[in-house]
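Participant: for reference, the sequence and a predicted model appear below.
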Amino acid sequence: MTAHARNRLNADFSNPVRLSIMGSLNTVEEADFKTLRDALGISDSVLSRHLSALEDKGYVKIRKGFVGKRPRTWAKLSPEGRVAFTDHVQALKEITGLA
């Protein structure tokens, strides 16, 4: 008997904001904080908290720097994060019959 696809869902992506962050970062090489915040329609504090949690789990890499004299933050999926997200999405497709 094969395990149901729901057993392959990643609990770290069960929060809609985290799922949205992962989905947004999956489509680009890297995104700056402001662009990501605006695309998701969330506050700075919410994005910061969820990015930190995803970074702590090793799914996201954060880079800080400057553009001119202004500080900037960029985020991108780690190789492990990309694999974990792809696996999660595949499990969702199987559960919904879209695979």
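Facilitator: Received the coordinates, thanks.
Participant: please count neighbours and contacts with C-alpha atoms only from this point.
Facilitator: OK.
Participant: ok, Ala53 - contacts?
Facilitator: Counting by Cα atoms under 8 Å, 6 or more residues apart in numbering, Ala53 touches no other residue.
Participant: and stretch 65-78, how far out from the chain's middle?
Facilitator: A distance of 17 Å separates the centroid of the chain from that of stretch 65-78, by Cα atoms, centre = their mean, to the nearest Å.
Participant: and the contacts of that stretch?
Facilitator: Everything outside stretch 65-78 that qualifies as a contact, by Cα under 8 Å, 6+ apart, is 22, 25-26, 28-33, 58-64.
Participant: try this one side by side with the last:
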Amino acid sequence: MSAEPRDPLAGFDTTIHAPHRLRICALLETAGEAEFSLVQKELGLSASALSKHVTVLMDAGHVEQRKAVRDTRRRVWLRLTKQGRAAYQGHLAALRAIVGPSDPAP
């Protein structure tokens, strides 16, 4: 007896779905780990706006940060947690299920 297929929409994550948070997750998925200032520059956000979005993602368990001193400056690096990576991938699958298959341009 086979298990019923999982509903792809079950992976829809309202925390990740906000545009800036989705972009943060996409960047971290690709980079693995990125310095806060790089994420800020890539997304064109103020430090305070990025910090607010990162806090929401951290509170959800999707992102973690590592702090260290480098070149006498305190630096913060961000990365997706294992749970965050799974949530991001599930969210992408849900979005693909919503929009359906794309047809190649004629």
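Facilitator: Received it, and whenever you're ready, just let me know what you need. The structure displayed is predicted, hence computed values, not measured ones.
Participant: related to what we said a few turns ago, show me how to select, in PyMOL, the buried members of the contacts of stretch 65-78 of the first structure.
Facilitator: Those of the contacts of stretch 65-78 of the first structure that count as buried under 16 or more other Cα atoms under 10 Å are selected in PyMOL with:
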select buried, resi 22+25+26+30+31+33+59+60+61+62
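Participant: list just the nearest of the contacts of stretch 65-78 of the first structure to Asp12 of the first structure.
Facilitator: Asp12 of the first structure lies nearest to Tyr59 out of the contacts of stretch 65-78 of the first structure, by Cα to Cα, at 9.6 Å.
Participant: how about Gly81 of the first structure, what's its match in the second structure?
Facilitator: Under the alignment by TM-score structural alignment, Gly81 of the first structure pairs with Gly84 in the second structure.
Participant: what ranges do the helices span in the first structure?
Facilitator: Applying DSSP state H to the first structure gives helices spanning 16-26, 33-40, 44-56, 79-96.
Participant: just send the ones you listed back as JSON lines, with distance to Thr73 of the first structure too.
Facilitator: Formatted as JSON lines, these follow (distance: least, Cα to Cα, whole Å):
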{"stretch": "helix 16-26", "distance to Thr73 of the first structure": "14"}
{"stretch": "helix 33-40", "distance to Thr73 of the first structure": "5"}
{"stretch": "helix 44-56", "distance to Thr73 of the first structure": "10"}
{"stretch": "helix 79-96", "distance to Thr73 of the first structure": "18"}
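Participant: list the contacts of the residue most central in space within the second structure.
Facilitator: Most central in the second structure under Cα atoms, centre = their mean is Cys25, positioned 1.6 Å from the mean C-alpha point. By Cα under 8 Å, 6+ apart, the residues touching Cys25 of the second structure are Ile16, Leu80, Tyr88.
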